[in-house]
Structure formats: C-alpha cells, structure tokens
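Colleague: Could you work out the structure for the sequence below:
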Amino acid sequence: MERLAVGGWDALPPGVRLAGGHLHDVRRIVFSGVVLIAKRVACGPAWPGRVHRLEQGEEVARLAAAEGLSAVPAYLVDRSPVIEVPGGAVLLFPDIPGEPPQAQSKGPDTADCHWAGRTLAGLHRLPMPPACAAEGALWPVTPPDHWPALLAAAPDLAGEADLLALWSRRYTEAHPRLSSTVAVGHGDFAPRNVLVSGASRRIVDWEHAGPVEPSTEFAVVALDWSRTPDGQVDADAFAAVLDGYVAAAPGQERPSPVGLVGRAGRLMAWTRFNLAQAAEHGPHPFLERAQLALAELRLQLDNETTWTDWYRVPTRPGPNVLINQ
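Modeller: The predicted structure is shown next:
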C-alpha cells in the first residue's frame, strides 16, 4: 500500500478495464496474489469534498451489508476505505461474480423489479449514519433565467432553455415539500450497479450513498428498473417496484408522485454539471451526457400524467424473493 500511496494508480498492475463508471477508471487486477476490483476516482480542487463523500458512501455500504441488504463495500485499509493517491483516490473491492440483471436486448423482469423495490425500502429504513447528518438530500435549484448562459457552451442545445426553465420552476415550487423528508439511500441504485449470479444479487458502486429524499429516489429507481430496450417505461415493471417497496415497508409512507419532480431536479443538476465540464474541457463526452439528460426530461414531461397515475394503482403481492439474495 505504501507503493500505491507514493506511485499512485500507475503503481497497480494494469489489469483488465471493466465497463461502467461515467467518471472513473475501474479495473480487475491481481495484487499481491489476490484478484481485486480497483476503482480510481478523480479528486482534488475540481472535486471539493470528494474524499468525504466516498467515505460517507462506504459507511452506508457497510451499514447496509450489516443489515443483510446485499451491499459490497470497499476493503478497509488502515481503517479507511479510501486510499488517497496523487491526483485522486483508490478504492479496492472484492471481485464479485455476476452480470447486471437486464440484458440490453430484453425487457425488465418483474421479479427483479419487485426485489429492487423491497431492497430500496430496506435502505430507506436504515438509521442515518452520523457522518451523513449534515448533508443535504436534494440538488440545488437553478433559476430559470440562468439556463441560456449555461447553455452557451452548447449552442446546439440552446433550444432546450425553455424545457429547463419549465422544470426549474416546477422544482422550485416542489422544493419545500421535497425538503421535508430525508432517508438513507444508495444514490444510483440502477440495474447496472447490481451483479446477479444465480440466486445471488449484490449491490455495488456506493459512492453516491447518503441522505436522499425517499420519493425522489423511488422515482429514479422505479424508472431505471422498468425501462424497456427502446427507452420507454413498462407499466407492469414500474408497478412491481412499487409493490415491492410497499410490501417491504407497510407502515412506511408510500412514495409520492412529487418525487418525479425531484428526479427532474437530479437530471437538471447532471445537465448543469456536464455543461460546466464541456465549457472547461471540451464537448466530448459531456455534451452527449447532457443530451441524454435532456431527453429524459422531455420523456418525463410527455409521460408525467401516465406515470403519476401508476402511483395510485393498488399494490399487488409479488414473487417470494428474499431481500438479501
């Protein structure tokens, strides 16, 4: 580990680059005779608070694992999951076998969706770790009239200013209600961050874990898990996520459709981040990511009435899938 701390990422064996990770380098390596997953995370002045966020996310992962919620936390090295190296930080994980539950060519599986809902409810019931207590659960509001200047880095997207301004107004109106509830969450509980091997399901990538607004995270998760190969949303799969969530927490408040507006706030924050990165570092790959976020905002606007109605459908019993599988 001294070699890693001094030499940084290059001190590790090159290994095999793995798919996934919008912002990071993730590799399978053999280190001291052990197969590990190594993740390099950018840190430094451009990423204020990143090391703290990583430590916070891993604290949530360890808490979730202790509660049987299938988490895969990073190894502790000198009592910390984060190894600070020149230009960033490194986390080391066990090499967990498996693949994401949804193949690109297949539609969502309702058993997987029911499990996702049950697991999310379990996460939202976890006690708030002390390190997370001061963290906010929502993304900041961008004033509607700020979008034209922010879009200056992307002239081809200038026509989306009205869409962003509309969602900014909606998010501003919903913000007080969304701010009234906070829970522990994963922050990116999508199929790509679950590894399935036989009957086993394991959740990875906890770097965004911490305080969340539960209805917002439910909306994000339900729409991620119920996505079809053509980019639409399957009603039965969405219902399965909702059924799983309610079944696992019958005394817990049902997710509210206002979480859809919270999801729009998340998409706007991601759009703004990528526009800023494009202005500083050039268009690729940041403008493509901004375009995808804008497409999601448009899809949600076009389907919001339908999706809101899905929240009101009576819940149904789902398959008997253990939450800690």
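
Colleague: Please make it C-alpha for all contacts and neighbour counts, starting now.
Modeller: Fine.

Colleague: Tell me which residue is most central in this protein.
Modeller: Nearest to the mean C-alpha position of the chain, by Cα atoms, centre = their mean, lies residue 188 at 1.2 Å.

Colleague: For that residue, which non-adjacent residue is spatially closest?
Modeller: What sits nearest to residue 188 in space, not counting adjacent residues and going by Cα to Cα, 6 or more residues apart in numbering, is residue 208, at 6.6 Å.

Colleague: For the helix or strand encompassing residue 303, name the packing helices and strands.
Modeller: Element membership of residue 303, judged by DSSP states H and E, is helix 286-310. Where contact means 3 or more Cα pairs under 8 Å, 6 or more residues apart in numbering; DSSP states H and E, helix 286-310 is packed against helix 235-248, helix 258-281.

Colleague: which outside residues touch whatever helix or strand residue 217 lives in?
Modeller: For residue 217, the element it lies in under DSSP H and E is helix 214-225. Contacts to helix 214-225, defined as Cα atoms under 8 Å, 6 or more residues apart in numbering, come from residues 108, 113, 116-117, 120, 124, 181-183, 185, 187-191, 233, 237-238, 241-242, 255-263.

Colleague: Then stretch 188-196?
Modeller: Residues outside stretch 188-196 that contact it (Cα under 8 Å, 6+ apart) are 20, 96-102, 201-206, 208-209, 221, 224-225.

Colleague: so of these, which ones are in helices?
Modeller: 221, 224, 225 (DSSP state H).

Colleague: so can I have TSV of those showing distance to residue 247 and neighbour count?
Modeller: Formatted as TSV, these follow (distance: Cα to Cα, whole Å; neighbours: other Cα atoms under 10 Å):
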residue	distance to residue 247	neighbour count
221	16	25
224	20	20
225	17	29
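
Colleague: please give me the structure for this one as well, since I'd like to look at both together:
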Amino acid sequence: MPAYFIEAGDPILRIGDTELLIYPNIPGTVLSTAEHAVDPGLCLRAGELLSRIHRMRLPRRPFVAAGETALWDTTVDVPWARLIRALRRRAGSRLTAVDAALLTHWSEAYAAVLPRLSRRVSVGHGDLAPRNVIVHEQGDAIIDWEHAGLTEPWTELAVLALDWSSDPGGQVRGPAFLAAVHGYVRNGSVGPPDADALVGRAGRLLAWSLYNAQLALRDTTGPHLQRVETTVQLLHVQAESMVELTEWFIQAS
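Modeller: Sure, this is the predicted structure:
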C-alpha cells in the first residue's frame, strides 16, 4: 500500500522536526489478534505475500548507498552477563545468569551462520507481522513499510513463520508454521531453503534485546525492560523447540 505523494514526488510530509507518511484509509480487518495469527490459512497467505515481495524487482541501490546490510550485526562480543547484572541492579530486571548464558549461546550460533546467510540478499518488508496486514474486500493490504530494505530472504521467512504461528505464550503451532513456509515455497522462493535462517531469526531478537537493554539502563520507567524480558522468553522457547522447528522448516521447504 503506497503512501501519498505530497509534492514533487516526495511521500514525506514534514511538519517542523517531524516527518510523516500519509496512507489511504483502508476499511478492513488488521490481523493482529492471537486467533488470526495462528490460523493456518492466513499463515499460508502470509508466506505467499512475502514470496511476492522478495521476487519484486525493487532497486537495491538506495539501500546499499545508505550503508544498509541485509542482516543484523553479531552480538558475540556483548558482555551479556554484565549487562543483565546492570539491568537487575538499576532497572529491577528478573533476568538471571541462565538468561545471560542463553543470550551468549545464541550470539555464538548467530555469528557462526552470519557469513553464509549474508550471501543472499533481496529487498523485503522488514516487519511483515499480523499487525501489518489488513484484509479487505479487494484482497490484502500490507502497511508499515518503514523497516523495508535489504534482507536475507530465508531469514525473513523464518521470522514471519514464527511471528504468525506463535500463540500468546510464545509456543509455536506446527500446522500454522508449516503453512507459512509452504505458502512461501509454493509461490516461488529466492534460492534454496536454509534452516540456518532460524538462527538468523534469533539474531534479530538478539539485536532487539540489546537495543532495548541499552535504553532500559537510561530510562527505567519506559517499556524497554519488558521488551527485553519478553524477547528473552522467545529465545528460550526457540531454543527448546529448535530440533522440531528445523524439521518443520525442511519438511515444508
């Protein structure tokens, strides 16, 4: 769903120091609820939508010129144990040394697969979660393109499959996960499937955790600490189900 052009082909509306994108109003249903997110039929459609985005001939040059990369930086050098101790002391975090060990484990795993995953690049949406898809009479509208840019396609698929197939407690529903991957593959995929993309998804969660942890140390009243703790829980769930997730990913591919 494109934004309106304000003037001279520029979609950005500037009001003082604020920059805005203005989109048409679309009557429909935003797929942001838990019951929508784990529906295999909708997950199948989500996978198809992502495949269509990846196969679009979108220019990469603007993103490359801006210095953008397809994946998130490794967090292997982050002192997670020290960071969590600081969060406990200064922000009242409930995270423990067990969580620090988990973050270290995922950081090392992500650093190991990053060189290989980085070889494949396409332009993606960046946040194709249920909250950013509107179902209306004419079909599906994808909104919130502010994170669009270079991506590793199979990693974005892993992120989508887990986002759409997880219940409110973070547990992954197998039929929904399989449907999301199958929808992507049957509509045409970019390159051969790679189950290491699941580790790439953990890399995204690590980057999000680090970003919010740094903010939580500066602002203990904001939502940042809760975001860190929620994300760490997702990493625990993924670690516990990694064997099954890998089997599903390969099976559906």
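
Colleague: TM-score for this pair?
Modeller: Put the two chains on top of each other and the TM-score (TM-score structural alignment, normalised by the length of structure 2) is 0.88; 243 aligned residues with a Cα RMSD of 2.0 Å.

Colleague: ok, back up a step: got CSV for the helices and strands packed on helix 286-310 of structure 1, with distance to residue 66 of structure 1 and mean neighbour count too?
Modeller: Formatted as CSV, those follow (distance: least, Cα to Cα, whole Å; neighbours: other Cα atoms under 10 Å):
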stretch, distance to residue 66 of structure 1, mean neighbour count
helix 235-248, 18, 24
helix 258-281, 28, 21
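
Colleague: Would you check that residue 101 of structure 2 makes contact with residue 83?
Modeller: No. Residue 101 of structure 2 lies out of contact with residue 83 (Cα atoms under 8 Å); the separation is 11.8 Å.

Colleague: For the counterpart of residue 208 of structure 1 in structure 2, give me its contacts.
Modeller: Alignment note (TM-score structural alignment): residue 208 of structure 1 maps to residue 147 of structure 2. Counting by Cα under 8 Å, 6+ apart, residue 147 of structure 2 touches 125, 126, 127.

Colleague: Average separation of the helix holding residue 217 of structure 1 from the aligned part of structure 2, please.
Modeller: By mean Cα distance after the TM-score superposition for structure 1, the fitted helix 214-225 of structure 1 averages 0.7 Å away from its aligned residues in structure 2.

Colleague: Off-centre distance for that helix?
Modeller: How far helix 214-225 of structure 1 lies from its chain's middle: 10 Å, per Cα atoms, centre = their mean, to the nearest Å.

Colleague: likewise stretch 74-90 of structure 2?
Modeller: Worked out by Cα atoms, centre = their mean, stretch 74-90 of structure 2 lies 22 Å from the chain centre.

Colleague: Next, the buried residues of that stretch.
Modeller: The neighbour-count check on stretch 74-90 of structure 2 (16 or more other Cα atoms under 10 Å) flags 74, 75, 76, 80, 81, 83, 84, 85, 86, 87 as buried.

Colleague: Now flag whichever of those is closest to residue 233 of structure 2.
Modeller: Set against residue 233 of structure 2, the nearest of these by Cα to Cα is residue 84 (14.1 Å).

Colleague: In structure 1, what residue corresponds to that closest one?
Modeller: Correspondence of residue 84 of structure 2 to structure 1, assessed by TM-score structural alignment: residue 151.

Colleague: In contact with that match, which residues are there?
Modeller: Going by Cα under 8 Å, 6+ apart, residue 151 of structure 1 touches 157, 158, 161, 275.

Colleague: Most neighbours out of the residues you listed, which is it?
Modeller: Within the contacts of residue 151 of structure 1, most neighbours by other Cα atoms under 10 Å means residue 275, with 25 neighbours.

Colleague: what lines up against that one once you look at structure 2?
Modeller: In structure 2, the residue equivalent to residue 275 of structure 1 is residue 213, according to TM-score structural alignment.

Colleague: Isn't that match up against residue 226?
Modeller: No. Residue 213 of structure 2 lies out of contact with residue 226 (Cα under 8 Å); the separation is 9.5 Å.

Colleague: Mind checking the helices and strands packed on helix 286-310 of structure 1 for the one nearest to residue 78 of structure 1?
Modeller: Nearest of these (Cα to Cα): helix 258-281, 33.2 Å.

Colleague: Check the mean deviation of the closest one from structure 2.
Modeller: Between helix 258-281 of structure 1 and the corresponding residues of structure 2, superposition yields a mean separation of 0.9 Å, by mean Cα distance after the TM-score superposition for structure 1.

Colleague: and stretch 253-269 of structure 1, how far from the chain's centre?
Modeller: The chain centre lies 13 Å from the centre of stretch 253-269 of structure 1; the measure is Cα atoms, centre = their mean.

Colleague: Neighbours of residue 130 of structure 1, how many?
Modeller: By other Cα under 10 Å, neighbour count at residue 130 of structure 1 equals 9.

Colleague: Repeat that for residue 23 of structure 2.
Modeller: Here the number of neighbours of residue 23 of structure 2 (other Cα under 10 Å) works out to 14.
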